[in-house]
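Colleague: this one's structure only:
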């Protein structure tokens, strides 16, 4: 592609309504220009590329046929929404994607009326679409009229249980709604499970495509001349398992599979469905992730998520790092533990590369399990393995672990099963914003009886926590670590199990103690260096454990200092709350101790660079300095430091 490629037709599109004036042939050209624009945009901003490229034609066709925003278009996960944003009045701001103050990388209700439902986690679109359909039919939102509702869901997302719950309920209620299955054979990693195999069988035999489509299409929705032929075809293959059987059993009229890159097919099918559908319809569209951009098509993940890149070559522009990523450290040290212990297994939910378990799988393919986008199943699957005598590590992003919380409580914690939760992306994650921030896991895990909850202050501590979790065989445990690179500390050959519930003093001082839980420790040390120049020498401690608490350490810090400040990368209700409860129970707050807790503010912090997000959360070194100065009543110095 050429960076200066002209987009004459796309330049005439300010809103989806502008598409109504173009011929079908011109819509095909608009799709080509939109693909170029998407590549050009992501080259400058970084972000999700492959998913958007795979739905360019579908995006143009949907907006050309339907009347958005009156018709509600709901994108599942919505990492494929960049072309949608370009067509819906946001093209002038497209180069602000995922930047502070710019466009979100996902659909967002507050950003545009063309985003009727926000999403960044998977498998929510069908349930949300059904909710819109019921609201429409019961007369809510009359200002929008009685529009259509369209959910676009990927083949990976439809493997999750929630998608089936939505399909089942929609089929029962028989509301007019359209579900488009964007079948690209891939979510982030190659899809796993029986559903993916089922979908693959539908188009494995290319010569039978048209026959299958005719045989299993929604006959009542086809133009009249084709209906009789379709009925006869259906009779001929009634003993053969072909496309649509499952969806029809759930109450949907099934159409497909169709070519999701063929504009003529897309427009004809969408127009027919819009004109004739009177209940739930599922359109099965075959697409290719990364379509039309060779570097994405050739990449293992089909260009799922990229840094800024050269659009001519696809070469990503990543700054070199002197430290390994936390994810890589987790993977490497889990492999070392597994080499010594054949009972260790690893489970992830459609994120093998994101969690580092792709490396574990290369070494131990028979002990690695990708359950697909099914966190609830993944957690209980691990519980079963633990009950059966294995040592499972359940590796999930913090924000995705939320989806399996009932299973964490009911299937793991109550039964005191030794499942080890490796919680990646703890804390604020930058450009992906609040939907992917790991803000709540400390609070929702540390309140569970007999749960060991750890947080790594640096990459060496993470290595030790992997070993610690491997050694815990009588209860569940979790260790959390942030996104990105470590701080560059010396690494051990192999992790050493930590004493459970035991923290450490990192720097001795006086007057005020800062007790850090997690990766803000480096910021605490920077703050201490700056404070030392003013004659203030805080004690810095690394708690390591939110549960069980190191009561002796906390008691010592509270007894020998005027003030105690805790800091954690999480919401209120976590580590600081447990420390406060302990101080209260022990009567240590009655001694005049000044206790303060630094946690995330009670708000969802918008996407930005990680440094800016932590500044917004008031959790960087200057904020810690200011907190120390304020708690010691050095008001003028505090004001000076904040200025």
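Modeller: In hand now; what should we look at? Source: prediction; values computed, not measured. Numbers count the residues shown, from 1 in each chain.
Colleague: contacts, neighbours, all on C-alpha from now
Modeller: Fine.
Colleague: Report the separation between residue 585 and residue 22.
Modeller: In this view, residue 585 and residue 22 are 72 Å apart by Cα to Cα, to the nearest Å.
Colleague: Looking at those two now, which is surrounded by more residues?
Modeller: Set residue 585 next to residue 22 and count neighbours by other Cα atoms under 10 Å: residue 22 wins out with 13 against 10.
Colleague: For the more buried one, give its distance to residue 63.
Modeller: Distance from residue 22 to residue 63, counting by Cα to Cα: 12 Å.
Colleague: ok, now residue 97?
Modeller: Residue 97 is 21 Å from residue 63, by Cα to Cα.
Colleague: Spatially nearest residue to residue 313, not counting backbone neighbours?
Modeller: residue 295 (7.1 Å; Cα to Cα, 6 or more residues apart in numbering).
Colleague: Quick check: the one you found touching residue 311?
Modeller: No - Residue 295 is beyond contact range of residue 311, at 9.1 Å (criterion: Cα atoms under 8 Å).
Colleague: ok, and here's another one to check against it:
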């Protein structure tokens, strides 16, 4: 406790309304203390540090000028919401961030009225804010009445098509709407694409920048007789410098670029906008991710996602690794395959580090494509690469692949194009909670005709599946793998091409068969060891494929055992449902087989450690042991004896 920063001015702020009683000089002190408090809290919990530090002044300015929660403030992605949470009545819980029963690492409607719209995926804020603005116009939520709608969106999130769909609609509707572009020249990875270049030109042009700075970014700050002349001068100079702005073509009044760390400038502009804005307006604030904390500013990702760290040195406190991470195994395996096959290419949607493709890009820069936060485009781009004779690997987290599902169906599956989907972060991922859980890909891919769907039981299997995907040209193929370290198995020197639709028996036994799909196999083997003490010796098989199913293996297991249990790290409707369909079609249930399917439950599971989340899901070794006993009727038998 003694190591925590002294924050006498921030201590006076319990809710945003308390900021209104402070002078501008005191607001400066609040911002300094808020930055220190954010660093201190995240050093204890880990989380998204750099994004929050980049918007400290912006957070203070917005909450001091506007009347939240009546005015709806929507943070895009909301990686940057920790300072916001501290100012909105949650400071006493800020050191529970991303922990079981603690604060979410993102905005969350059920957590606070100051979080009017939850977010953890990007580029949704303008659409949601426009919805609030139109609800206000139509008389929604009379108690309390809706006020302004304010969207804060990063330059990385602005690269996604949904943001432009929303801006196009907002410009057409013409209603009062405030969008703040938080331009830090960096999302999770350095930004890519024409939008990034466009924003760079906007604030690189000297005359335009000087005019904006002199006017504090708002013509309306000038006395009325001078405003029209200033507007003409602004338009003329803007046309000379940058050829007009995309935002104004979309119907938005544009203010900026502003220094997003100049609190006085932010307060001046926001006060003017609040008093005088009529239609949609975009405020362009240039910020620095990790601002005010040296280790974050100097980090390659500006301290985007960190574990617990030493506040003085910034050194993160990560446990030593006992096995390579699945992501690293994937990246190394893909790079090795690309050495042998020059048609192998890779696509990522703004996650080169997270998917491991930064390693691939170092070796093959011309064959690795970061398309920005644009999963829809990324999937169809990969489809075009496949149609053009390449072997594209679309490396996308399970939770993000959902965003490109229409393209997976129409542009890949229907055309039977051999796009290879490397699905990282499959299953429950821990501190990011329900928004990032890889729960649904088994179900939403296995129902597509012609799709091949695999899941790696360990890191060696992952290496085999990369090789299998390279060799597979018969249609789309996907392989999923979890976050974190492998299980420590011996690694082959080269991946083996697996026979499509064929599983493997890991252990022969009797009485009950456990058919695992994916990385719960380790938990299965722990359960089998415990069951051995009861004299129960299950057969264990690794399905490898959810589609096509290994019909021969499944029907043999059903015929030779009293009970069959399937296990997967996916939602209801996935692998187990396909097995049940097969068993029903073959009339196996008529023979009295006891079939059980263990899946993720039909709920959204909040943030916790992965182990705690799987305990909630009922997919740990003890749960598997209990399911076997229940299927065999052992618990009922012991109960009668007692």
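Modeller: Received it, and whenever you're ready, just let me know what you need. In this text, all values refer to a predicted model and were calculated from it rather than measured experimentally.
Colleague: need the contact list for residue 186 of the second structure.
Modeller: Shown in contact with residue 186 of the second structure (Cα atoms under 8 Å, 6 or more residues apart in numbering): 155-156, 289.
Colleague: Turn those into CSV, including distance to residue 411 of the second structure and neighbour count.
Modeller: As requested, these are exported to CSV (distance: Cα to Cα, whole Å; neighbours: other Cα atoms under 10 Å):
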residue, distance to residue 411 of the second structure, neighbour count
155, 28, 21
156, 25, 28
289, 36, 29
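Colleague: and which of those residues is nearest residue 252 of the second structure?
Modeller: residue 155 (16.5 Å; Cα to Cα).
Colleague: and the closest residue to the closest one other than its chain neighbours, how many neighbours?
Modeller: Computed as Cα to Cα, 6+ apart, the closest residue to residue 155 of the second structure that is not its neighbour in sequence is residue 183, at 4.9 Å. Neighbours of residue 183 of the second structure under the rule other Cα under 10 Å: 27.
Colleague: again, but for the one 10 residues further on
Modeller: As a burial measure, the neighbour count of residue 193 of the second structure was computed by other Cα under 10 Å and equals 12.
Colleague: so it touches residue 373, yeah?
Modeller: No - assessed by Cα under 8 Å, residue 193 of the second structure is found out of contact with residue 373, at 10.2 Å.
Colleague: quick one: common contacting residues for these two?
Modeller: In contact with both residue 193 of the second structure and residue 373: residue 159, using Cα under 8 Å, 6+ apart.
Colleague: tell me how far the ends of stretch 426-437 of the first structure are from each other?
Modeller: Per Cα to Cα, stretch 426-437 of the first structure runs 7 Å from first to last residue.
Colleague: Likewise for stretch 601-609 of the second structure?
Modeller: 17 Å.
Colleague: Could you check how far it is from the centre of its chain?
Modeller: What separates the centre of stretch 601-609 of the second structure from the centre of its chain is 15 Å, taken as Cα atoms, centre = their mean, to the nearest Å.
Colleague: Could you find the closest non-adjacent residue to residue 450 of the second structure?
Modeller: According to Cα to Cα, 6+ apart, the nearest residue to residue 450 of the second structure is residue 475 (6.4 Å).
Colleague: for the one you found, what are its contacts?
Modeller: 413, 416-419, 450-452.
Colleague: Most neighbours out of those residues, which is it?
Modeller: In the contacts of residue 475 of the second structure, the most neighbours by other Cα under 10 Å go to residue 419, 33 neighbours.
Colleague: In this structure it contacts residue 477, no?
Modeller: Yes - at 6.5 Å, residue 419 of the second structure and residue 477 qualify as touching, with contact defined as Cα under 8 Å.
Colleague: Give me the common contacts of these two.
Modeller: By Cα under 8 Å, 6+ apart, no residue touches both residue 419 of the second structure and residue 477.
Colleague: what do we get in the second structure for residue 498 of the first structure?
Modeller: Residue pairing (TM-score structural alignment): residue 498 of the first structure is matched to residue 498 of the second structure.
Colleague: Identify the residues contacting that match.
Modeller: With Cα under 8 Å, 6+ apart, residue 498 of the second structure has these contacts: 464-465, 468.
Colleague: wait, which of these is closest to residue 516 of the second structure?
Modeller: residue 465 (16.2 Å).
Colleague: can you tell me the helix or strand for that closest one?
Modeller: helix 459-471 (DSSP states H and E).
Colleague: Report the buried residues of that helix.
Modeller: 459-470 (16 or more other Cα atoms under 10 Å).
Colleague: can you check stretch 166-175 of the second structure too?
Modeller: Applying 16+ other Cα under 10 Å to stretch 166-175 of the second structure flags 166-168, 170-171, 175 as buried.
Colleague: Same list (the residues you listed) but as CSV, adding distance to residue 307 of the second structure and secondary structure.
Modeller: Listed next are those as CSV, based on distance: Cα to Cα, whole Å; DSSP: H, G, I helix; E, B strand; the rest coil:
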residue, distance to residue 307 of the second structure, secondary structure
166, 35, helix
167, 36, helix
168, 39, helix
170, 39, helix
171, 41, helix
175, 42, coil
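Colleague: which among the residues you listed gets closest to residue 624 of the second structure?
Modeller: The nearest one, if we look at these relative to residue 624 of the second structure and count by Cα to Cα, is residue 166, at 46.6 Å.
Colleague: Nearest residue to that closest one in space, ignoring adjacent ones along the chain?
Modeller: residue 127 (5.0 Å).
Colleague: Quick check: that neighbour is in a helix.
Modeller: Yes - under DSSP: H, G, I helix; E, B strand; the rest coil, residue 127 of the second structure falls within a helix.
Colleague: What segments of the stretch 101-250 of the first structure are strands?
Modeller: 149-154, 177-183 (DSSP state E, counting those that start in this stretch).
Colleague: Redo these as CSV? Include distance to residue 485 of the first structure.
Modeller: Converted to CSV, the strands of the stretch 101-250 of the first structure look like this (distance: least, Cα to Cα, whole Å):
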stretch, distance to residue 485 of the first structure
strand 149-154, 31
strand 177-183, 34
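Colleague: closest to residue 254 of the first structure out of those?
Modeller: strand 177-183 (9.6 Å).
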